[in-house]
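[1] sequence-free structure coming up:
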C-alpha cells in the first residue's frame, strides 16, 4: 500500500524508567512524527490521503469532536495538498470549542465546520453527502478517527519500520487504544515481526465488551487485504484505567504525567498517551519484570496536554 512521504520516527530508550523498573524500556516516538503536528493520526493519514493525489477530489469529508487529533492532522495535510476539508464537528459540551487547541488549529487551516450534537452525527453526514452529490461536488469521505483499512495498515507497516530499527527481542509493548485502529495494526504487525511479544492495549474510552466488535472489524479489514489469518492471541486488553471514560483522568494519572515530563522530558497527554503510559507504569510496578525489554508506543496528543493545562495544579 502506498503512502505520502514521511520520515521514520525515533526509537529511544527511556533511561529513567529502565532504572525504575529494572528493565530495558524503549519508546517508539510517534509523538515526533514529522507531519501535520505529529502523532498516530498523522501517520494514518499518510495512507488515507495518498489516493487523493491521483484523484480529482475537491473536498475531504470526515467527522470528529473538537479535541480530535485526527481532525487537526487531516486539516493540516488537506491544507498542504490544496484540498478543502469539511468536518462534521460534534460535541455535547460546547466549552470544548473554547479550550481545544486541535479545534483552534483546524480553524486556522480553513476547515469548514458543520456543527451538530453527538446524536445527530450520522444524519448530518448523510445530509452533507447528499448535498454534495446533488451539487456534483467531487469528494472523498473517511470515517472519523481514521477507522479504515488504510489506518490499520499504517500501523501494521509501522511495526515493519520498528523491525528495521530494532533487531532484538521485545517482550511486551504498551499502546493506547481509542478507536482500535492503531492497536489492531500493531497486534498484527507484532505477530508478523515480533511473534513472541505480548501487546498491552490500554483503553482510553471503552470497556472491552464495547471495543471488541470494533477491533474485530478492523482485523477483518487487514486480513482480507493481506490474505492473512492474524488474530488477537497476543493482546492483553486493559479497561481498568478509564477513569470515567474518554477525556477523563485521575490524580494518579496526572502525577504519572508530571513524573514522565520532569524525569524523562517526554510529553504525554491525559487523554491518550498519558493514560496509556500511566497504565503501563501501574502494571510494571505490580510484578517482577527484571531483564525484560518493554516498549511504549507514544502515539502523541500533546495538543490535548496543552488544552488540559488547568487540570494540573502547578
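    Okay, I see it. Since the model is a prediction, treat every value here as computed from it, not as a measurement.

[2] okay, CA-based contacts and neighbour counts for the rest of this
    Will do.

[3] do you know how far the residue nearest in space to the middle of the chain is from residue 146?
    Compute the mean C-alpha point of the chain, and by C-alpha atoms, centre = their mean the closest residue is residue 40, 4.2 Å away. Distance, residue 40 to residue 146, by C-alpha to C-alpha, to the nearest Å: 10 Å.

[4] what about versus this one:
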C-alpha cells in the first residue's frame, strides 16, 4: 500500500516588521485524516519485513497515533489492539478519534497509565499463544523509524526557514526535524513547544532518538542542539484554559488555520509569543510545522 505523506507548505502572513511566516500543513496529509502520525507510521510500516497478524500500540483515549495505526492496520488487512489510558467516551456524540477508531474495528483496552506496559505484554502473549504474529509500535511512534520519517520530511521544504516551531510531545518529530536540518547544513533554529512534559524530561526523550539519528547519518550532535520550551503547556497534557480557546478562535478567524487545545494551539501560541521577544529583521522566515490533531478539538469539552 502506498501512503501519501506529502503535505502543502505556503506563506501564511507577513507581520508589521516584515517577518515572513510560513506553515507546513501536515494536518492536510491526505491519508488517514492527516497529521504527523501518518508520516511516522507510514515509514514504520514500510520498514517491517512482514505485515504482522496483529498490531499493538498505545496512547491516550483520543490518541491521534492510535487512530492512524488502527486505520493503517485495517487497510493492510491486519488486526489492531489499542491499549489506551483514560476512559471510553460515554457521550452520545460521535466524538473525535474515538469514533474513527471504532470504525476500524480495533480491539481496545482502557487501563490506567501505569498499567500500559503490563497490558501490552499481556495482549502480546495472548495473541502469540493462539499462533498469531505481533508487532508492537511504541506510543506516539516514538522510535528511530518514526523520527527518521521527519528527517526525510525536511527535504520537502521549499523555503529555507530561519526558525521552525511545532508541537513537541514524545519527541520523535523534534528529533527528526533537528537531524534533518543538520543533514541539510542549515543554521535553522528548531524549536519544540512542549505540550505536556517539563523541560528536563522532554529534552532527554528527544535526545535519546536524536543521538541515534545523528549516529546513523554520521552527524555531529550535542544535547544543546535541542531547543525545547515548556512555558506553554497550560497545565499539562490535554489541559487548557479559556485564553487558549479564545486564541484558537482568533487564529481561525484571522488566518483560517485549524488548531486544537491539546497540541497545535499551544505550539502556535508559543511561536507567536516567542517571536515577539526576538528582534527579527525584515525578511526573516519563520515556519510553523502543523502536526495535526484537529480531531482533538472535536472531542474537547467546554470549560
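    In hand now; what should we look at? Because the structure is a prediction, the values reported are computed rather than measured.

[5] ok but residue 164 of structure 2 is inside a strand, no?
    Yes - judged by DSSP: H, G, I helix; E, B strand; the rest coil, residue 164 of structure 2 forms part of a strand.

[6] aligned partner of it in structure 1?
    Mapped onto structure 1 by TM-score structural alignment, residue 164 of structure 2 lines up with residue 173.

[7] over to residue 216 of structure 2?
    Under the alignment by TM-score structural alignment, residue 216 of structure 2 pairs with residue 225 in structure 1.

[8] repeat for residue 247 of structure 2
    Correspondence of residue 247 of structure 2 to structure 1, assessed by TM-score structural alignment: residue 256.

[9] tally of neighbours for its match?
    21 (other C-alpha atoms under 10 Å).

[10] isn't it right next to residue 278, touching?
    Yes - between residue 256 of structure 1 and residue 278 there is a contact under C-alpha atoms under 8 Å: 5.8 Å.

[11] the strands in structure 2, which residues?
    In structure 2, the segments counted as strands under DSSP state E are 9-14, 20-25, 54-60, 79-85, 107-111, 134-136, 163-168, 189-194, 227-229, 285-290.

[12] okay if I get those as CSV plus distance to residue 261 of structure 2 and mean neighbour count?
    Output for those, formatted as CSV (distance: least, C-alpha to C-alpha, whole Å; neighbours: other C-alpha atoms under 10 Å):
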stretch, distance to residue 261 of structure 2, mean neighbour count
strand 9-14, 20, 16
strand 20-25, 17, 20
strand 54-60, 15, 23
strand 79-85, 19, 24
strand 107-111, 23, 17
strand 134-136, 28, 18
strand 163-168, 11, 25
strand 189-194, 12, 25
strand 227-229, 17, 21
strand 285-290, 13, 24
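
[13] so which of the ones you listed comes closest to residue 203 of structure 2?
    Closest approach to residue 203 of structure 2 among these (C-alpha to C-alpha): strand 227-229, 6.5 Å.

[14] give me the contacts around the closest one.
    In this structure, residues lying in contact with strand 227-229 of structure 2 by C-alpha atoms under 8 Å, 6 or more residues apart in numbering are 168, 190-194, 199, 202-203.

[15] so where is that strand in structure 1?
    So strand 227-229 of structure 2 sits over residues 236-238 in structure 1, by TM-score structural alignment.

[16] residue 45 of structure 1 versus residue 5 of structure 1, what's the distance?
    From residue 5 of structure 1 to residue 45 of structure 1 the distance is 11 Å (C-alpha to C-alpha).

[17] so for the two, which residue has more residues nearby?
    Shown here are residue 5 of structure 1 and residue 45; by other C-alpha under 10 Å, residue 45 has more neighbours (24 against 9).

[18] corresponding residue for that one in structure 2?
    By TM-score structural alignment, residue 45 of structure 1 lines up with residue 41 in structure 2.

[19] from residue 25 of structure 2, how far off is its match?
    According to C-alpha to C-alpha, residue 41 of structure 2 stands 17 Å off from residue 25 of structure 2.
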